[in-house]
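# Have a look; sequence and predicted model below, questions after that.
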Amino acid sequence: MDQVRVERGEGVTTITLNLPEARNPISGNDVIDALLDALAQADRDTDVRAVILTGAGTAFSSGGDLSKMAPGKGLRGNQPAETVRNYRDGIQRLPLAFQALEVPVIAAVNGPAIGAGCDLACMCDIRICSSAAVFAESFVRVGLVPGDGGAWLLPRVVGWSRATEMALTGRAIDAETALDWGLVSRVVETDELIAAAQAIAAEIAANPPRAVRLTKRLLREAQDASLATVLNLSAAYQAAVHETRDHEEAVSAFLERRKPTFDGS
């Protein structure tokens, strides 16, 4: 069984964390490498308009593997300096990769997203979940801190106060609370989750792909840049997409009151 399963559809790639018997942990380098490879392939392929990330079985991701936290196992080295290297060269590659992606990623959170699993969902651009989902920034409950970037990610999604409450209590929140707090944009029944994610992906894929990717890139860059910097970057991106055939097609279709056809050029 592959640890990460990749399914290619019409303009949409679905990536499934595929260790359901272990609740899809993501702390091992083999899983991280497989996930990074799948994301990189989707990003390079301009025919891929959107990516859906979900988990096999009843969990989205349990985060770290608690059975591999003894010295010399998993991310924990025999010395603190080794542990630092393990995090930097291991799970910390994930948030950096997600931040650099141009292709939009939709998290379809099918069940518990715990610790690094919660942070993995926050790395995605859009999050929807099933009514069975729960989210927990639970590192503190096992005597740890968010080692995968959660302290940067979570406040940007739910705000400082709620992120601090989640991180310092380690308490889990249910799907409806996640919706109320803005952690997800939609809650659906479990058997409707993938169809709902596919519908969002299809709506994204219907737009001019270069404009979609540059809009995603602009939103990411704007998280930390000054207004002046974002305006300059926006002008540069706008100049690029003004020259595309898809832009001309969109304008023509609007004026002619017909459905546009985009080919990415």
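Perfect, I can see it now. Residues are numbered from 1 along each chain as shown.

# contacts, neighbours, all on C-alpha from now
Noted.

# Helices along the stretch 101-250 of the chain, start to end?
116-123, 150-158, 160-169, 175-180, 193-205, 209-221, 227-242, 245-256 (DSSP state H, counting those that start in this stretch).

# Dump those into CSV; add distance to residue 72 as well.
Shown next, in CSV, are the helices of the stretch 101-250 of the chain (distance: least, Cα to Cα, whole Å):
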stretch, distance to residue 72
helix 116-123, 20
helix 150-158, 24
helix 160-169, 26
helix 175-180, 36
helix 193-205, 38
helix 209-221, 36
helix 227-242, 44
helix 245-256, 53
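
# Please name the nearest non-neighbouring residue to residue 182.
residue 158 (5.7 Å; Cα to Cα, 6 or more residues apart in numbering).

# Residue 47 too?
That would be residue 11: by Cα to Cα, 6+ apart, it lies 5.8 Å from residue 47.

# picking up where we left off before, does the residue nearest to residue 182 touch residue 181 like I think?
Yes. With contact defined as Cα atoms under 8 Å, residue 158 counts as touching residue 181 (5.8 Å).

# Which one's more surrounded, these two?
residue 158 (19 against 16; other Cα atoms under 10 Å).

# For residue 112, see how far away residue 40 is.
26 Å (Cα to Cα, to the nearest Å).

# Between these two, point out the one with more neighbours.
Neighbour totals were compared for residue 40 and residue 112, and residue 112 leads with 27 against 17 (other Cα under 10 Å).

# Give me the distance between that one and residue 179.
Taken as Cα to Cα, the span from residue 112 to residue 179 is 15 Å.

# tally of neighbours for residue 75?
Neighbours of residue 75 (other Cα under 10 Å): 25.

# before we move on, the earlier item: count the neighbours of the residue nearest to residue 47 for me.
Residues near residue 11, counting by other Cα under 10 Å: 19.

# wouldn't it be in contact with residue 52 here?
No. Contact criterion Cα under 8 Å: residue 11 and residue 52 do not qualify, at 11.1 Å.

# circling back to that earlier point, what's the residue nearest to residue 182 in contact with, if anything?
181, 182, 183 (Cα atoms under 8 Å, 6 or more residues apart in numbering).

# Comparison target, given below:
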Amino acid sequence: MKSAYGENITATSDGQVAVVTIDRPPTNFVSVELIEHLAEALEAADASDRARCIVLQAEGKAFCAGADLARSDDRVAIGMDGVSALYQQAARLFAVETPIVAAVQGAAVGAGLGLAVACDFRIAAPEARFAANFVKLGFHPGFALTHTLPRLIGEQKAHLMFLTGRRIRAEEALAWGLVDEVVPAEALRGAAMTLAREIAENAPLAVVATRKTSRAGLLEAARAQMALEHREQTILRATDDFAEGVRAVNERRAGNFVGR
């Protein structure tokens, strides 16, 4: 049975694994509503007596290309109140107690990288790319990435990703510990499901308790970090460099930044 959460999130079950799908192709841009509905789907799986693990996957070319800052009808693109609302919904993802395996078939950029990193594990196709491209927008990282990414791959590699904005290929991401396995695209969802079933076959109370211990303080840290990130983003959003960064990304060129 398939359940729908808003227009772009669906959920099904496969034995003891809940499968949640983001369906806003081709780029699966985040919005306040998309993350809200994603949180609802994950919370429903969390509340189920049946689901012992979750697979998070996406339709389209990209896993999630972050926020579409060029849209005039999107709350995140319009202003920082929308970003604050996005982060309120994002905090709900960190509160989920059921383990989550992400199947990353393409780009995970900006907030999309934040979403992938919020999961417990990431299985990637060779075509997957990972980027914290905020500085290319004249912006500050968000979605708690300044806490979660160093926690996952170490401070130095996270610092490199933040200050260069470069895209990390799947094989390099594997070497860094950013992903747990790289498999051919056609085998991606099967590999994610295999890992999810391996987790789900264990004693569920022990899995949840162990995960809670290993992720102790993550929810509180993510909330605090998003507040700090929002403060810096608010300052930078008012700059000429931010306006130029949005234009440059949309025009697929390097930004001509002037430092004001």
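Sure thing, it's come through. All values reported here derive from a predicted model rather than from experimental measurement.

# thinking again about what came up before, counterpart of the residue nearest to residue 182 of the first structure in the second structure?
Residue 158 of the first structure maps onto residue 153 of the second structure when the alignment is built from TM-score structural alignment.

# now swap in residue 191 of the first structure and tell me
Match for residue 191 of the first structure (TM-score structural alignment): residue 186.

# And residue 201 of the first structure, by the same measure?
For residue 201 of the first structure, the residue aligned by TM-score structural alignment is residue 196.

# Leaving aside the residues adjacent along the chain, what's closest to its match?
Here the residue nearest residue 196 of the second structure, using Cα to Cα, 6+ apart, is residue 53, at 5.7 Å.

# ok, now which ones touch the aligned partner of the one you found in the first structure?
The alignment partner of residue 53 of the second structure in the first structure, by TM-score structural alignment, is residue 50. Applying Cα under 8 Å, 6+ apart, we find residue 50 of the first structure in contact with 11, 12, 13, 103, 104, 105, 106, 201, 204, 205.

# surely the fourth one meets residue 45?
No. The criterion here is Cα under 8 Å, and residue 103 of the first structure misses it with residue 45 at 9.1 Å.

# Looking at those two, which has the bigger crowd around it?
residue 103 (27 against 11).

# Which residue comes closest to the spatially most central residue of the second structure once chain neighbours are left out?
Nearest residue to the geometric centre of the second structure (Cα atoms, centre = their mean): residue 115, 1.2 Å. The shortest distance from residue 115 of the second structure to any non-neighbouring residue, by Cα to Cα, 6+ apart, is to residue 143 (7.6 Å).

# Would you agree that neighbour is in contact with residue 228?
No. In this structure residue 143 of the second structure lies outside contact range of residue 228 using Cα under 8 Å: 10.6 Å.

# Any idea how many residues pack against residue 180 of the first structure?
Counted with other Cα under 10 Å, residue 180 of the first structure comes out at 12.

# Can you tell me what the residue nearest to the centre of the second structure aligns to in the first structure?
Going residue by residue (TM-score structural alignment), residue 115 of the second structure aligns to residue 120.

# before we move on, what about residue 127 of the second structure?
Checking TM-score structural alignment: residue 127 of the second structure goes with residue 132.

# so what's its match up against?
110, 111, 112, 174, 175, 189, 190.

# same question, residue 128 of the first structure
Per Cα under 8 Å, 6+ apart, neighbours of residue 128 of the first structure: 106, 107, 108, 109, 184, 185, 186, 187, 188, 193, 197.

# Of those residues, which pair is most distant in space?
The span of those, defined through Cα to Cα, is set by 106 and 188 at 14.4 Å.

# Could you find the closest non-adjacent residue to residue 8 of the second structure?
Closest to residue 8 of the second structure by Cα to Cα, 6+ apart is residue 23, at 4.7 Å.

# quick one, the helix or strand encompassing residue 55 of the second structure and helix 111-118 angle?
Residue 55 of the second structure is part of strand 53-58 when elements are defined by DSSP states H and E. Relative orientation of strand 53-58 of the second structure versus helix 111-118 (axes from the mean of the first three to the mean of the last three Cα atoms, to 10 degrees): 160 degrees.

# average distance between strand 53-58 of the second structure and the first structure?
Here the mean offset of strand 53-58 of the second structure against the first structure after fitting is 0.7 Å, by mean Cα distance after the TM-score superposition for the first structure.

# buried set for that strand?
53, 54, 55, 56, 57, 58 (16 or more other Cα atoms under 10 Å).

# thinking again about what came up before, what's the residue nearest to residue 115 of the second structure aligned with over in the first structure?
So, by TM-score structural alignment, residue 143 of the second structure is matched to residue 148.

# List the contacts of that match.
87, 91, 92, 94, 95, 116, 119.

# quick one on the thing from earlier: list the contacts of whatever residue of the first structure lines up with the residue nearest to residue 8 of the second structure.
Residue 23 of the second structure maps onto residue 18 in the first structure, with residues paired by TM-score structural alignment. Counting by Cα under 8 Å, 6+ apart, residue 18 of the first structure touches 1, 2, 3, 4, 5, 24, 55, 56.
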